[in-house]
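# need a structure here:
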Amino acid sequence: MKDPIREFEEEKVQLIKANGENVALKEAAHAFNVESNRAKYSYNFTWMGRPIIQYPQDMIAMQELIWEIRPDLIIETGIAHGGSIIYYASLLELIGKGEVLGIDIDIREHNKRKIEEHPMYKRIHMLEGSSITEEMVSRVKPFAEGRQAVMVCLDSNHTHEHVLAELNLYAPFVTPGSYIVVFDTIVEDLPESYLPNRFWGVGNNPKTAVHEFLKNNDDFIVDKAIDNKLLISVNPEGYLKRVK
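Below you'll find the model as predicted:
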């Protein structure tokens, strides 16, 4: 007897695999990625009233991972307007468990106020300071102790050196089967002149940090199925699954 649910899931796997081999589709997606980043496309969206500054495709990918993993804790470096931590907190609220820990070197007062006033703040904690100091890691550890499922999202300073330091410091918090998601790896795939007046660019960005990290760490792999599924994303090769 046929199982329609299994058949649908198997078809989805094959469609995603085919995306990765579809040259025309990948070229179209690349063109959109370049032009949409130039147009600050990600600035157009909010979640529950707060600017999220993410692509909807990546938001959906995060929703799928959070529903699958059901983390007890999500650690995110980089708070900005707070849209992402509120988004994750709202998903955990639907699941019925879990907390979000946001870290930022400078939590601006107007953003902090809006986050603290938000109904999802009940699942959020925030720490101010540099994410790559041992002092900050020591402050994070008590939040992660005893948690069965922990995810990490890196979305702060996008230089190679900073992201590599975050990877080395925060990867140990990630539980087997969960993910560390490195945001804005797309920088490596954008034109050299795309990011004026930034400290990062081609050859110095989150993707180059991911490649360096993976050279010396086989606990994680790039989940290429997510890349093939999304195609339009600011995190290509940035969805790292802990496999051991």
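
# hey, let's count contacts and neighbours off CA atoms from now on
Fine.

# quick one: the strands in this protein?
Using DSSP state E, the strands of the chain run over 46-47, 50-51, 73-77, 99-104, 124-128, 150-154, 179-182, 220-222, 239-242.

# as TSV, the ones you listed with mean neighbour count and distance to Ile5 would be great.
Output for these, formatted as TSV (neighbours: other CA atoms under 10 Å; distance: least, CA to CA, whole Å):
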stretch	mean neighbour count	distance to Ile5
strand 46-47	18	31
strand 50-51	18	36
strand 73-77	26	30
strand 99-104	24	32
strand 124-128	18	36
strand 150-154	25	28
strand 179-182	26	26
strand 220-222	20	27
strand 239-242	22	25
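
# here is the second sequence; please produce its structure so I can put it next to the first one:
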Amino acid sequence: MTYLETTPDAHPDYRDEKKNRIASFASDEEFRALSVAWRAAALERKYMNNFSWLGRPMIQLPMDAMAMQEIIAAVKPDLIIETGVAHGGSVLLSASMLELLGHGEVLGIDIDIRPHNRQAIEAHPLAKRITLIEGSSVADDVVAKVKEVAAGKSKVLVFLDSNHTHEHVLAELNAYAGLVSVGSYCVVFDTFVEDLPDDYVWADRPWGKGNNPKTAIWEWMKSHPEFEIDRSVEDRLLITSAPDGFLRRIA
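Modelled structure (predicted):
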């Protein structure tokens, strides 16, 4: 089933009307161009740094946060693996959804979990659903720990949002996408780097056009037919940091 089919609404008429409207966005070039232009302007102004989840900063576009909670509600995962913890807002979003669902845990992985962020996350009422792992998400020992936790879990969901270079994201996909259960997702954030204007300059960042999460996805997908890019998510959001980044396991 597609993302749209896994998130049914209360009444069939409403569901079908919404499905048709979202499908029309796929070919609405004017609307999509506006969304792309707005996203670039938002990045320049650090718009995505304005938000929080249950008291912790969450560096995400609000539209992506909406997609995350819808996907979690649809998949009902036993385990959510997240690379990139930062201030902790994203892992708390995942933990709060799992708390509402009544089961599941979150593994948050970051190469540098600052002491004040760790303290705040571990003191949070939802800390019981969160385990933090400090280290590179592609280091052998970290990958081994994650696979040990994932063993035996029937439903696994993955969010990749750490180092955004092609090489690193490709290594993360090779390490973690195989843990994703059929019907669930591996969501790769910040693929929009590839779509920024040619003259956009990244300050103190190693990634850019030709070297980013989207280029890693394009390479990885060539040899992984068990996944598909679910563009129904992108068509629903239009403004997202993850175009081509919602990967659904189909086999």
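
# circling back: now distance to Lys17 of the first structure too, for the strands of the first structure, in a markdown table please.
Output for those, formatted as a markdown table (distance: least, CA to CA, whole Å):
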| stretch | distance to Lys17 of the first structure |
| --- | --- |
| strand 46-47 | 30 |
| strand 50-51 | 33 |
| strand 73-77 | 29 |
| strand 99-104 | 32 |
| strand 124-128 | 36 |
| strand 150-154 | 25 |
| strand 179-182 | 21 |
| strand 220-222 | 15 |
| strand 239-242 | 16 |
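
# list the contacts for the residue nearest the centre of the first structure?
The centroid of the first structure falls nearest to Val181 when counting by CA atoms, centre = their mean (3.9 Å). The contact partners of Val181 of the first structure, taken as CA atoms under 8 Å, 6 or more residues apart in numbering, are 152-154, 235, 238-240.

# between those, which is nearest Pro176 of the first structure?
Comparing the contacts of Val181 of the first structure against Pro176 of the first structure with CA to CA places Leu240 closest, at 11.2 Å.

# quick revisit: so which two of the contacts of Val181 of the first structure are the farthest from each other?
Val152 and Asn235 (13.8 Å).

# and for the aligned partner of Phe143 of the first structure in the second structure, the neighbour number?
Matched to the second structure by TM-score structural alignment, Phe143 of the first structure sits across from Val149. Per other CA atoms under 10 Å, the neighbour tally for Val149 of the second structure reads 13.

# what's the answer for Tyr14 of the second structure, then?
Neighbours of Tyr14 of the second structure using other CA under 10 Å come to 11.

# now swap in the one 4 residues further on and tell me
Lys18 of the second structure has 15 neighbours, counted by other CA under 10 Å.

# likewise Gly96 of the first structure?
9.

# quick one: what's aligned to it in the second structure?
Mapped onto the second structure by TM-score structural alignment, Gly96 of the first structure lines up with Gly102.

# for Glu128 of the first structure, same thing?
By TM-score structural alignment, Glu128 of the first structure lines up with Glu134.

# am I right that that match is in contact with Leu107?
No - the pair Glu134 of the second structure / Leu107 is not scored as a contact, 10.5 Å apart, by CA atoms under 8 Å.

# can you show me the helices along the first structure?
Along the first structure, counting by DSSP state H, helices occupy 4-19, 23-38, 56-69, 83-95, 109-117, 134-144, 160-170, 206-215, 224-230.
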